[in-house]
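1. I'll drop the sequence and a predicted model, then ask my questions.
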Amino acid sequence: MSKGLRVFCFQLKQELVQVRVLILFMILAVFIYSYLEPVANLAQAVGEKVSPWAFPHLMNDYICQMVFMVSAVFLFSTAPFEGKAHYYIIQRSGSLSWQLGNVLYILASSFLFVGFIWILSVISLLSQTKFSGDWGIIWGTLARTNAGNQYDVPFTVFAYIVGVLSPVETTAISFLLEWACVSWMGLVVYLFNYITKKMTGILAASFFVFLDVMIYNSWTPKAYLFSPVTLAQLKAMSGNSLSYGVSLKYAVVFFTVTITVFIVICLGQGTKKVKKWGRKNE
């Protein structure tokens, strides 16, 4: 376990400071700011402050989800993260610890990735923000009127979310679902790339990124049950979607089971390598 933690720390330092990652975060920052700027303009125009609960609304916008998930795939595109020190670390720590460290890195960097989005969603509205434990007038207005169209707000604020759930509860659930979804994508990229020794993981994860849109346009809605991007959105857990079995409980079970299976497969790959190395050394 300790060796796995050391591999995790090494990967965290090595991967997250790469120029491509820093540029990715800069692009995301610009995107989030520009996406939320109309909300700030609305708040300024009506003379009301906006509460800092933009995050769950971004998570329920399909364009935002595509941008965030494509970014997540790009973040993990270098999987299985075999840099110059790879063989040295394998010899020192063993393949199982290497796999464990990479799994921890994917989970931790996914958390940081979603945390970055949440922080940016707060900072982007800071000039017009009033910290409050409720949704406030602005989000309520956007949910119940066409003010969003008048001020070119590029996303929909769903009345179901504002009317039924508290902002703290919604933000917490949205954060955890998004973390699970990003981790899911990262593990898919990692597993496919590692097993095939090619960049097939990017293709596999990209398929699931756009699966939500494909289902909406032409596929059966029952396929939403297998779309991680759909299951990361609270808006999908109301209305007609309930008749297809899409619910928060199902989403939790889906992510828990599939991520656990992915992790077991990853560690299993490490065990196979350990056995092979052991036979060579005998």
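-> Done, it's in. Residues are numbered from 1 along each chain as shown.
2. Going by C-alpha atoms from here, please, whenever you check contacts or count neighbours.
-> Noted.
3. Excluding chain neighbours, what is closest to H57?
-> Nearest residue to H57 in three dimensions, chain neighbours excluded: V157, at 6.0 Å (Cα to Cα, 6 or more residues apart in numbering).
4. Number of residues surrounding the one you found?
-> Counted by other Cα atoms under 10 Å, the residues lying close to V157 total 24.
5. for it, helix, strand, or coil?
-> When classified by DSSP: H, G, I helix; E, B strand; the rest coil, V157 comes out as coil.
6. ok now do it, which residues does it touch?
-> Going by Cα atoms under 8 Å, 6 or more residues apart in numbering, V157 touches H57, W139, L142, A143.
7. The last one and V153 touch, don't they?
-> No - using Cα atoms under 8 Å, A143 makes no contact with V153, being 11.5 Å away.
8. To which secondary structure element is the spatially most central residue of the chain assigned?
-> The chain has V182 as the residue nearest its centroid, 3.1 Å off, counting by Cα atoms, centre = their mean. Taking DSSP states H and E as the definition, one finds V182 inside helix 167-196.
9. and the following helix or strand past that helix, what other elements does it pack with?
-> Downstream of helix 167-196, the next assigned helix or strand under DSSP H and E is helix 200-217. Counting contacts by 3 or more Cα pairs under 8 Å, 6 or more residues apart in numbering; DSSP states H and E, helix 200-217 packs against helix 62-75, helix 167-196, helix 228-231.
10. another one to put next to it:
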Amino acid sequence: MVNGKKMIRICAISTKRIFTNSRFYLAVLWVMVVFSFNIFGIRDFCVVTQARVAPWIFPLLTQESGDQMFLILGALLLFCDAPFLSPNSQWQILRAGRRGWFWGNILYILFTAFCYTLFLAVLPILICIPYVGWSEEWGKVLGTLAQTTAAARFHLKPFDYRILLYHSPQEAMLLTILSVWLNVVLIGMVNYTLNLWVRKGIGTAVSVILGLSPLLITRLLNMTLGYYLSPPLWMSLAYYKWGEYGIGVPVGYAYGVLIGLILFCIAVSWTGVKKKDLVFQEEV
């Protein structure tokens, strides 16, 4: 039986460590640079038109494969040191046991991935202040940039109008946050599992391949194949099939595969934590 308090304590220690580590702020800076091109384009549009943009910007920023790649690589910076076998882990295992230490690590991955995803969702709003105005709809700014050629004048690629057409802004926001969070958790678990079972660095290599998969599969092989084999593509609602509408995969397939892969990695990792001799290393 896992001791909940000890598990939360281990999660808290790891969380404190990542928030004082330069890798976290490098990941944040990385994402800010990637998003800034589109976000400042929206801001410039607001300045010229004197219009206010609704806060539902995030779901429209994840549709490009290049942006998806950089979001995954940012997540990799957070979890490249998995399975978190620092010298301090020895006394954590002595106090909480391997089971408690393991589930504390899983909780840490889930929580850190959520914080990273939440930051991504809030960042566009912060940068667009004071040109943000509350609206329960998509608003004129996002609607105009998605339906007209105005985006090109501000060096923006047109936003995918299907997202605005098929989803309310609140639904799009929640679904995008969920899909990005699951992708980031998957990156954490891939690093945890492969670095534990094979050797340090293998998880990083596979994570890079996952990050590049939208470009590699869709451009070198087949776009339809990419819809089914590239999890980062699922960070954009533009690549889902909703009933008779849309292109790509059904939402149930995408979320089912992501959750299934995460659970599989958790099961394989737990087997390794139970059976392997753990080698503790200095933190990266």
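-> That came in fine, so what should we check first? Note that the coordinates shown come from a computational prediction; the quantities given were computed from them, not determined experimentally.
11. Which residue range of structure 2 does the helix holding V182 of structure 1 align onto?
-> Counting by TM-score structural alignment, helix 167-196 of structure 1 falls onto residues 169-198 of structure 2.
12. before we move on, what about stretch 141-152 of structure 1?
-> The aligned range for stretch 141-152 of structure 1 is 144-155, by TM-score structural alignment.
13. and if you look at stretch 60-70 of structure 1?
-> The counterpart of stretch 60-70 of structure 1 in structure 2, using TM-score structural alignment, spans residues 63-73.
14. Please state the offset of the matching stretch from the chain centre?
-> Relative to the chain's own centre, stretch 63-73 of structure 2 is displaced by 9 Å; criterion: Cα atoms, centre = their mean, to the nearest Å.
15. picking that back up, JSON lines for the helices and strands packed on helix 200-217 of structure 1, including distance to S124 of structure 1?
-> Conversion of these to JSON lines gives the following (distance: least, Cα to Cα, whole Å):
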{"stretch": "helix 62-75", "distance to S124 of structure 1": "15"}
{"stretch": "helix 167-196", "distance to S124 of structure 1": "16"}
{"stretch": "helix 228-231", "distance to S124 of structure 1": "24"}
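16. Single out the most deeply packed of these.
-> The highest mean neighbour count among these, using mean count of other Cα atoms under 10 Å, belongs to helix 228-231: a mean of 26.
17. Tell me how far C181 of structure 1 lies from A232 of structure 1.
-> According to Cα to Cα, to the nearest Å, C181 of structure 1 and A232 of structure 1 sit 6 Å apart.
18. My error: substitute Q128 of structure 1 in the last question.
-> Counting by Cα to Cα - Q128 of structure 1 and A232 of structure 1 are separated by 28 Å.
19. who's in contact with L164 of structure 2?
-> Neighbour list for L164 of structure 2: W138, G143 [criterion: Cα under 8 Å, 6+ apart].
20. which SSE is it in?
-> Here L164 of structure 2 sits within helix 161-166, counting by DSSP H and E.
21. can you pull the contacts of the corresponding residue of structure 1 for I93 of structure 2?
-> The equivalent of I93 of structure 2 in structure 1 is I90 (alignment by TM-score structural alignment). By Cα under 8 Å, 6+ apart, the residues touching I90 of structure 1 are W98.
22. do the same with the one 4 residues further on
-> Taking Cα under 8 Å, 6+ apart as the definition of contact, the neighbours of G94 of structure 1 are V274.
23. For it, give its distance to E15 of structure 1.
-> Taking Cα to Cα as the measure, G94 of structure 1 falls 20 Å from E15 of structure 1.
24. returning to what we had before: return a PyMOL selection command for the buried portion of the contacts of V157 of structure 1.
-> Selection of buried members from the contacts of V157 of structure 1 for PyMOL, criterion 16 or more other Cα atoms under 10 Å:
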select buried, resi 57+139+142+143
